[in-house]
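K.L.:
Next comes the sequence, and after it the predicted model I'd like to discuss.
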Amino acid sequence: MTRVATSFALSLWLGFHAVTGLSELAHLAGIDAIGGHALEPAAAGTPVASLFVAGLTLGTAGLLAVALRSLHGGTDRLRRQGERLSFAGIGICSAMVVAAALFGPPLAHVFDRVDLAFWSLFLSIVALVFDHAVFSADDRDDELAFRKALAAIERSVPDPAQRHPATRRADEDRR
């Protein structure tokens, strides 16, 4: 079974952090627009603060990417590692939002609406906990049992050609 909610939440945070980090690096390089579209204003006023924000957000994006890859890995060990990395990544996101709320710039410029960031964190944590609670590894025996049950149901349904003539006529009249 895949972890749809977790994958969705992590992907959103990954994209947010990657875009924010790359935007900060673009501002450091003196680029204010890409393809004719203006970038968001720089999150920090000084180059050191911009570099800090870029490093923090790109590092978090990298951690979330590794977490996603590990979650969908083939072994149980890799999936457990991905789950731990997912919680760590959301923990870092939480720390950044709390820091933005408590200390202001430069992280306050990254999260324009801290109230929405808290809601996003809450929903992300719910997604991770939900998927952790309901996840079960796919099992070949379960798949085989499912296919056998479907075949038994299919065999138990009578063939339309072998049904009673009155029933066949009623079916044909409905068409």
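P.N.:
Cool, got the structure.
K.L.:
rest of the way, CA atoms for contacts and neighbours
P.N.:
OK.
K.L.:
buried residues in stretch 74-87?
P.N.:
Judged by neighbour count (16 or more other C-alpha atoms under 10 Å), stretch 74-87 contains these buried residues: 78-83, 85-87.
K.L.:
Structure two is appended below for comparative analysis:
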Amino acid sequence: MTRVATSFALSLWLGFHAVTGLSELAHLAGVTEIAGQPLEPAAGTTVAASIFLAALTLGTAGLIVVALRSLHGATDRLRRQGEHLAFAGIGVSSAMVLAAFLFGPPLAQVFDRVDLAFWSIGLSLVAMAFDHAMFTADDPDDELTFRKTLAAIERSVPDASRRRDPMRAGDEERR
């Protein structure tokens, strides 16, 4: 069973962090528009703040990429590692939102609406908890058991050509 809700939530956070980090790097390079579309103003008010924000957001995006890759790994160890990394990525995002709420700029400029960011964190945690509770690894024996059960059911159902209707038995004998 795949982890659709977790993958969706992590993908949204991945996109957010990657775009924010690349936007900060673009501002550091003096780029203010891409393909004629203006970029949001830089969140960092100083060069040091912009470098810090770019490193923090791109590092978090990288963490989430590794988490997504591990969550869909082939072994239980990889999947457990992916869950831990996913919670770490959401933890860093939570810390950023909390810092934006408590301390203001430069993180407050990254999150225009801190209240919506808190909702996003909460919903992401709910999605991850739901997937953790619902996830079961695919077991090759399950498929074999399923096939055996279907074969047993097929054998237990009488064949239509051998089946006789007791109400019509007398009709057939009279002919």
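P.N.:
Perfect, I can see it now. Just so you know, these numbers come straight off a predicted model, no measurement behind them.
K.L.:
care to give me the TM-score?
P.N.:
After superposition, the two chains reach a TM-score (TM-score structural alignment, normalised by the length of structure 1) of 0.86; 164 aligned residues with a C-alpha RMSD of 2.1 Å.
K.L.:
Do a quick rundown of the helices in structure 1.
P.N.:
4-28, 47-71, 76-103, 107-110, 114-134, 140-156, 165-174 (DSSP state H).
K.L.:
Please produce CSV containing these, extended by distance to Gly36 of structure 1.
P.N.:
Below are the helices of structure 1 laid out as CSV (distance: least, C-alpha to C-alpha, whole Å):
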stretch, distance to Gly36 of structure 1
helix 4-28, 14
helix 47-71, 22
helix 76-103, 30
helix 107-110, 22
helix 114-134, 28
helix 140-156, 52
helix 165-174, 61
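K.L.:
and of the ones you listed, who's closest to His37 of structure 1?
P.N.:
With distances scored as C-alpha to C-alpha, the stretch of the helices of structure 1 nearest to His37 of structure 1 is helix 4-28 (12.1 Å).
K.L.:
follow-up on the earlier one: quick one: closest of the helices of structure 1 to Leu39 of structure 1.
P.N.:
Here helix 4-28 is closest among the helices of structure 1 (C-alpha to C-alpha), at 6.9 Å.
K.L.:
list the helices and strands that closest one packs on?
P.N.:
helix 47-71, helix 114-134 (3 or more C-alpha pairs under 8 Å, 6 or more residues apart in numbering; DSSP states H and E).
K.L.:
Which of the ones you listed sits closest to Ala100 of structure 1?
P.N.:
Between Ala100 of structure 1 and the helices and strands packed on helix 4-28 of structure 1, the shortest gap by C-alpha to C-alpha is with helix 114-134, which sits at 7.4 Å.
K.L.:
what helices or strands is the closest one leaning on?
P.N.:
helix 4-28, helix 76-103.
K.L.:
so what's Leu10 of structure 2 up against?
P.N.:
64, 68, 86, 124 (C-alpha atoms under 8 Å, 6 or more residues apart in numbering).
K.L.:
Mind telling me the two of the residues you listed farthest from one another?
P.N.:
Farthest pair in the contacts of Leu10 of structure 2 (C-alpha to C-alpha) is Leu68 and Ser124. Separation: 13.7 Å.
K.L.:
one step back: would you reformat the helices and strands packed on helix 4-28 of structure 1 as CSV and include mean neighbour count and distance to Ala149 of structure 1?
P.N.:
Formatted as CSV, those follow (neighbours: other C-alpha atoms under 10 Å; distance: least, C-alpha to C-alpha, whole Å):
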stretch, mean neighbour count, distance to Ala149 of structure 1
helix 47-71, 20, 30
helix 114-134, 16, 23
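K.L.:
export those helices to TSV and tack on distance to Phe16 of structure 1?
P.N.:
Formatted as TSV, these follow (distance: least, C-alpha to C-alpha, whole Å):
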stretch	distance to Phe16 of structure 1
helix 47-71	8
helix 114-134	11
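K.L.:
To Arg3 of structure 1, which of those helices lies closest?
P.N.:
Nearest of these (C-alpha to C-alpha): helix 114-134, 5.8 Å.
K.L.:
how much space between Asp115 of structure 2 and Leu150 of structure 2?
P.N.:
52 Å (C-alpha to C-alpha, to the nearest Å).
K.L.:
before we move on, back to that, of the helices and strands packed on helix 4-28 of structure 1, which is nearest Ala145 of structure 1?
P.N.:
Of all the helices and strands packed on helix 4-28 of structure 1, helix 114-134 sits nearest to Ala145 of structure 1, with 20.3 Å by C-alpha to C-alpha.
K.L.:
Other residues contacting that closest one?
P.N.:
With C-alpha under 8 Å, 6+ apart as the contact definition, helix 114-134 of structure 1 has outside contacts at 3-6, 9-10, 83, 86-87, 90, 93-94, 97, 100-101, 108, 111.
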